[in-house]
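Novice: no sequence on this one, just coordinates:
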């Protein structure tokens, strides 16, 4: 852990993969990692957007495999720590071993907010391999603070060095963040972190609320790259934290340059995160941010407004791993739409 007030984790090469359909090349990852290292970023996370092992037909195939990405990034990191993401049921022991062999410092183990009990073996293995182990509770808007505390205590019991509250849908309001983070800080003996999405335009504001309640580690992406409307924009976050008087390690100009001079030339304009109607609905309906691109594709295929699909998915309380339901919902809505005129015509004939 850093001696600064806040440890900043850059997710451009992990959560940012969602924005580019997981198509960063190893060479592009190396360029971004080198720029972040030069800017003295505390931690850089490298994985498929859905974690190690996520490259698949269900989540989207990446441009390269985990080992190729790590081969490219590791030589570019000097003082910056390397993190990888593991979702139980997606990532495998073999991929974790590969990350360890490449010098990963941190493994973040992510579960749905009410399913921390599936992670015990994963924490044990990560700790046995000598890595820092952080627990991530995803879709944290879907549980009350007391239930989140129960799940966080399980991760603490399993050996977590920190527990993160993940606003995976960008659905939390500042008071929701405060209620959850303050309870975790008061009741846990380990560090508490926060991961924001910007689907309601609250990425930076919610991050500040979390830090004010005692969180000491937080995430962001260059240019806010990420699923949905993206993550908290990390160059903005660095500037805001400096203005707020926090002691942080990353160099403000260096992080700005990494975004402007290195990342932006790699990204098509339509891949840049923006708060449009569809992504706003993610936060409003409480749907996992990585569902956005899949929903847009299904909407186009079936001629259904993506917002209608997202409302249905929100009412179903879908979670990560249920991406197959997107097509099911879109198909059903199209059938109901097409059946409407036919039913009306039949009624008129009667």
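Specialist: Thanks, I have the structure now. Keep in mind it's a predicted model, so treat the numbers as computed, not measured.

Novice: going forward, measure contacts and count neighbours with C-alpha atoms only.
Specialist: OK.

Novice: and residue 155, what does it touch?
Specialist: Residues near residue 155 by C-alpha atoms under 8 Å, 6 or more residues apart in numbering: 116-117, 119-120, 135, 163.

Novice: so where does it fall, helix or strand?
Specialist: Secondary structure assigned from DSSP states H and E places residue 155 in helix 145-158.

Novice: Below is an additional structure, to be compared with the one above:
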């Protein structure tokens, strides 16, 4: 991208989408309205809303949401004036007719179409259709730690060719180091003609540093959540990013005190447990396993009496990704059987 015309920093607040993971997708109508209003006042450019896995994802397999997509979107839209309403669409969960078009009818201003970092081709239909409809559409490469900078560039170029206005690298497992961020973000920023974004998770305690590194490497879109509210160890906290943007004098629409207020409101209303790092989320980051696996791994660990860290490391060895939740049970059962054989040798 021509740095002489680099856009200003844009902040996407995903509290009401990624944060939904942290409460098993049970955010209430009143919570959504209250936080959307707070995010608007805080200066968020985009407020992303929905089930943690995006449009059409409410299911027994990945979690039934308390509200329908339309109910969530309508609740947030009622409170937004300047901020844009965003949604996530992952082909496989979301279809054009059943989910995308109804979301647009609810007032969604932009769509991020996500795919595993090596499977950008599955986003072609949705990106091209949305671009033809003159809807702002951005590509999102999930689990991007699993691919090299060169591979990510290849996949991002596909999304750019389909018509995406931007490509966001998602650190779904919280596995990135600042060196990884700099290499991959700068590679995309230097070789694409569209904007680059970064979505961090905090499994290794690096979400804020990684987000700042992404900005310095050329990213112009950064994702946040209030109090880091999100899957596993959570995301880049809105309030901490706001503080660092203030200290480093990095320009954005974010208002410091209002961002602090939004985070306080979220904790008072629906952040039951402020995300923190424990042995499971740290092991998840080391293993490079999707942050949303933390809860089902804990459940499987208790059910089969297996160390959850062993489950995560095996999932990482198998390179399991979101959508393969059934593998967690398989791995836990296999490890339990192995432990039993060691305990009771023939």
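Specialist: Cool, the structure landed. Model, not experiment: these values are computed from the prediction.

Novice: so what number do they get for TM-score?
Specialist: After superposition, the two chains reach a TM-score (TM-score structural alignment, normalised by the length of structure 2) of 0.96; 340 aligned residues with a C-alpha RMSD of 1.2 Å.

Novice: coming back round to it: average offset between the helix holding residue 155 of structure 1 and structure 2?
Specialist: Following the fit onto structure 2, the mean deviation recorded for helix 145-158 of structure 1 is 0.3 Å by mean C-alpha distance after the TM-score superposition for structure 1.

Novice: circling back: buried members of the contacts of residue 155 of structure 1 into PyMOL, please.
Specialist: Buried members of these, defined by 16 or more other C-alpha atoms under 10 Å, are picked up in PyMOL with:
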select buried, resi 116+119+120+135+163
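
Novice: Which ones among the contacts of residue 155 of structure 1 map onto helices?
Specialist: Judged by DSSP state H, helices contain the following of those: residue 120.

Novice: closest to residue 336 of structure 1 among the contacts of residue 155 of structure 1?
Specialist: Nearest to residue 336 of structure 1, judged by C-alpha to C-alpha, of the contacts of residue 155 of structure 1 is residue 116 at 37.7 Å.

Novice: Counterpart of that closest one over in structure 2?
Specialist: Here residue 116 of structure 1 is matched to residue 120 in structure 2, going by TM-score structural alignment.

Novice: Provide a list of residues in contact with its match.
Specialist: Residue 120 of structure 2 touches 141, 155-156, 158-159, counting by C-alpha under 8 Å, 6+ apart.

Novice: State the pair within those that is farthest apart.
Specialist: The most widely separated members of those are 141 and 158, with 11.2 Å between them, by C-alpha to C-alpha.

Novice: Give me the more crowded residue out of the two.
Specialist: Shown here are residue 141 of structure 2 and residue 158; by other C-alpha atoms under 10 Å, residue 141 has more neighbours (27 against 18).

Novice: counterpart of that one in structure 1?
Specialist: Checking TM-score structural alignment: residue 141 of structure 2 goes with residue 137.

Novice: So that match lies in a strand, does it not?
Specialist: Yes: secondary structure of residue 137 of structure 1 (DSSP: H, G, I helix; E, B strand; the rest coil): part of a strand.

Novice: Now do the buried residues in the longest helix anywhere in structure 1.
Specialist: Ordering each helix of structure 1 by length in residues (DSSP H) puts helix 324-349 first. Buried residues in helix 324-349 of structure 1, counted by 16+ other C-alpha under 10 Å: 326-327, 329-331, 333-334.

Novice: again, but for stretch 210-221 of structure 2
Specialist: Across stretch 210-221 of structure 2, burial judged by 16+ other C-alpha under 10 Å covers 210-215, 217-221.

Novice: Which of the residues you listed lies at the shortest distance from residue 74 of structure 2?
Specialist: Relative to residue 74 of structure 2, the closest of the buried residues of stretch 210-221 of structure 2 is residue 221; by C-alpha to C-alpha it sits at 24.5 Å.

Novice: How about that closest one: what's its closest non-neighbour residue?
Specialist: For residue 221 of structure 2, ignoring the flanking residues on the chain, the nearest one in space by C-alpha to C-alpha, 6 or more residues apart in numbering is residue 197 at 4.2 Å.

Novice: what about the aligned partner of the one you found in structure 1, which SS state?
Specialist: In structure 1, the residue matched to residue 197 of structure 2 (TM-score structural alignment) is residue 193. Secondary structure, three-state DSSP: residue 193 of structure 1 is strand.

Novice: same deal with residue 114 of structure 2?
Specialist: Assigned with three-state DSSP, residue 114 of structure 2 falls in the strand class.

Novice: Helices of structure 2, residue ranges please.
Specialist: Counting by DSSP H, residue ranges of the helices within structure 2 are 29-42, 69-77, 101-105, 124-132, 149-162, 178-191, 207-217, 238-248, 256-269, 279-287, 294-304, 308-317, 326-343.

Novice: other SSEs contacting the fourth one?
Specialist: Based on contacts counted as 3 or more C-alpha pairs under 8 Å, 6 or more residues apart in numbering; DSSP states H and E, the elements that helix 124-132 of structure 2 packs against are strand 136-142, helix 149-162.

Novice: winner for burial among those?
Specialist: strand 136-142 (a mean of 26; mean count of other C-alpha atoms under 10 Å).

Novice: Any chance you could list what contacts that strand?
Specialist: Strand 136-142 of structure 2 is contacted from outside by 109-118, 120, 123, 127, 130-131, 152, 156, 159, 163-172, using C-alpha under 8 Å, 6+ apart.

Novice: mean per-residue distance, it to structure 1?
Specialist: With mean C-alpha distance after the TM-score superposition for structure 1, strand 136-142 of structure 2 departs from structure 1 by a mean of 0.6 Å once superposed.

Novice: between that strand and strand 195-199, how many degrees?
Specialist: Inter-element angle recorded for strand 136-142 of structure 2 and strand 195-199: 50 degrees (by axes from the mean of the first three to the mean of the last three C-alpha atoms, to 10 degrees).

Novice: next one: strand 136-142 of structure 2 to chain centre, how far?
Specialist: Distance, stretch centre to chain centre, for strand 136-142 of structure 2: 11 Å (C-alpha atoms, centre = their mean, to the nearest Å).

Novice: One more: stretch 268-285 of structure 2?
Specialist: Averaging C-alpha positions (C-alpha atoms, centre = their mean) puts stretch 268-285 of structure 2 15 Å from its chain's average.

Novice: Kindly report the same for stretch 199-213 of structure 2.
Specialist: Taking C-alpha atoms, centre = their mean, one finds stretch 199-213 of structure 2 lying 12 Å from the centre of the chain it belongs to.

Novice: start to end distance for it?
Specialist: 12 Å (C-alpha to C-alpha, to the nearest Å).

Novice: same thing with stretch 101-119 of structure 1?
Specialist: End-to-end distance for stretch 101-119 of structure 1: 22 Å, by C-alpha to C-alpha.

Novice: got the helices and strands packed on helix 124-132 of structure 2 as TSV, with distance to residue 57 of structure 2 columns?
Specialist: What follows is those, written out as TSV (distance: least, C-alpha to C-alpha, whole Å):
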stretch	distance to residue 57 of structure 2
strand 136-142	16
helix 149-162	22
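
Novice: Nothing else from me, thank you.
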